[in-house]
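**Student:** how does the following fold in three dimensions:
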Amino acid sequence: MSSLPRLVREQVARVMSNVRQAFRAVAARNTHGTLIGVEMEGLSGESVSGELFQHYGFSSAPLPGAEYLVVPVGGNSKHAVVVASEDGRYRLTLQDGEVSLYTDEGDYIHMKRGRLIEVVTDDLVFKVKNKVRFDTPMVEMTGDQHVDGSIKADAEIADHTRTMQGDRDLYNAHGHSGGPPPKPPQ
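**Tutor:** Coordinates of the predicted model:
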């Protein structure tokens, strides 16, 4: 009776030897379409083609040299699916609990500890159909500001000298050679 368990183990081992387990690979190139196809090189040097599966709403096209975790569907490398990708060459250094999105060009969104989000890029464009609202007590800006449309303020506008209301008060109080103040007042 002791030979039956041994025979079963041997049979399972024989079957499993023909089933490819998950493996690591290195990205070679991508093909873009409805799905992102990937050409990669397994760690034993073999060329493998597959699909890059990604979470809904997130897309990436890893550069050659990125690392993959590959699952051969049905144990066969002919239908390989990349379930995770990583590229430590460009990854930001994070503290525990932090999250980032990043590119090889140095652009990133870094959600830091202390509830701080840092965005770094050369140009940032928002395409918004109706409105952008900042619900905050303060907006700070460095550099110049250019506005194509009107600017409206529901409160006071001030510069380094005085407020616009202060300018109106000065204008309304002045006269010419003892004449009456300007009409209409500002």
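**Student:** alpha carbons only for contacts and neighbour counts from here, please
**Tutor:** Noted.
**Student:** which residues of this protein fall in helices?
**Tutor:** 3-16, 164-173 (DSSP state H).
**Student:** which of these is buried the deepest?
**Tutor:** Each of the helices of the chain was scored by mean neighbour count; the highest is helix 164-173, a mean of 13, by mean count of other CA atoms under 10 Å.
**Student:** in JSON lines: the helices of the chain, plus distance to residue 52.
**Tutor:** Converted to JSON lines, these look like this (distance: least, CA to CA, whole Å):
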{"stretch": "helix 3-16", "distance to residue 52": "25"}
{"stretch": "helix 164-173", "distance to residue 52": "58"}
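**Student:** Proceed likewise with the subsequent sequence, for comparison:
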Amino acid sequence: MSRLQTMLTRGVVVLAAAGRKLQELQLRLMAGEPKGGIEHLEAYGLTAHPLPGAEALAAFMGGDRSHGVVLVVADRRYRITGLEAGEVCLYDDIGHRIHLTRAGIVIDGAGQAITLTNAPEVRMETEVLKVTGDIRDRCDAADGRTMAAMRDIYNGHDHAENDSGGPTDEPNQRM
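**Tutor:** Just a heads-up that it's a prediction; the model follows:
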């Protein structure tokens, strides 16, 4: 009976060795029992490096504490609350979020850049693209410009006419 009672236990993460193929955690189990080298089984396609203080549920087959596995790690300090039924949110401790809401998908970079890497193309199939700030092309090049700067250049430009040689007026249709 005691082996059955010790098969599942709660613990608190002390340390994570995230550089291995199967992450290993050091936990402080109930009653303060330290236990290291416990493999953390994660869902395919999702991984995380839990912070010290996160909570874990560990399983020990047959109650044998020599080889356990962590089934789940949660961290109530950073968990997003108030989701509607059926919503999903991927989040971290500094406020990054990808929230699948009932109204759409919200990506929150927590005031930091959001970078798409190694994408040969980004395609958006939408009727309207709304941007509250500037759009800049060739952002890493010295001659990269925002669309607002290109609009100012176009709206204010003139050049010599081919027929009389004098300068043209500014465009009659502003961009």
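**Student:** re earlier: looking at the helices of the first structure, which is closest to residue 138 of the first structure?
**Tutor:** Minimum separation from residue 138 of the first structure across the helices of the first structure (CA to CA) falls at helix 164-173, 19.7 Å.
**Student:** how much does the lengthiest strand in the first structure stray from the second structure?
**Tutor:** With secondary structure taken from DSSP state E, the first structure has its longest strand at strand 23-31. Strand 23-31 of the first structure, aligned to the second structure and superposed, deviates on average by 0.7 Å (mean CA distance after the TM-score superposition for the first structure).
**Student:** identify each buried residue in that strand, please.
**Tutor:** Buried residues in strand 23-31 of the first structure, counted by 16 or more other CA atoms under 10 Å: 23, 24, 25, 26, 27, 28, 29, 30.
**Student:** read off where that strand ends up in the second structure.
**Tutor:** Using TM-score structural alignment, the residues of the second structure aligned to strand 23-31 of the first structure are 9-17.
**Student:** quick one: map residue 105 of the first structure onto the second structure.
**Tutor:** Checking TM-score structural alignment: residue 105 of the first structure goes with residue 94.
**Student:** what about that match, how many neighbours?
**Tutor:** 10 (other CA atoms under 10 Å).
**Student:** alignment lookup: residue 129 of the second structure to the first structure.
**Tutor:** In the first structure, the residue matched to residue 129 of the second structure (TM-score structural alignment) is residue 139.
**Student:** quick check: that match vs residue 65 of the first structure, distance?
**Tutor:** Distance of residue 139 of the first structure to residue 65 of the first structure, computed by CA to CA, to the nearest Å: 41 Å.
**Student:** who's more crowded, these two?
**Tutor:** A count of neighbours by other CA under 10 Å puts residue 65 above the other of residue 139 of the first structure and residue 65, at 17 against 7.
**Student:** for the closest residue to the more buried one other than its chain neighbours, what are its contacts?
**Tutor:** Excluding its sequence neighbours, the residue lying closest to residue 65 of the first structure (CA to CA, 6 or more residues apart in numbering) is residue 27, at 5.1 Å. Residue 27 of the first structure sits next to 38, 39, 40, 41, 62, 63, 64, 65, 66, 67, 68 when contact means CA atoms under 8 Å, 6 or more residues apart in numbering.
**Student:** quick one: the third one from residue 62 of the first structure, how far?
**Tutor:** Remark: distance between residue 40 of the first structure and residue 62 of the first structure (CA to CA) = 11 Å.
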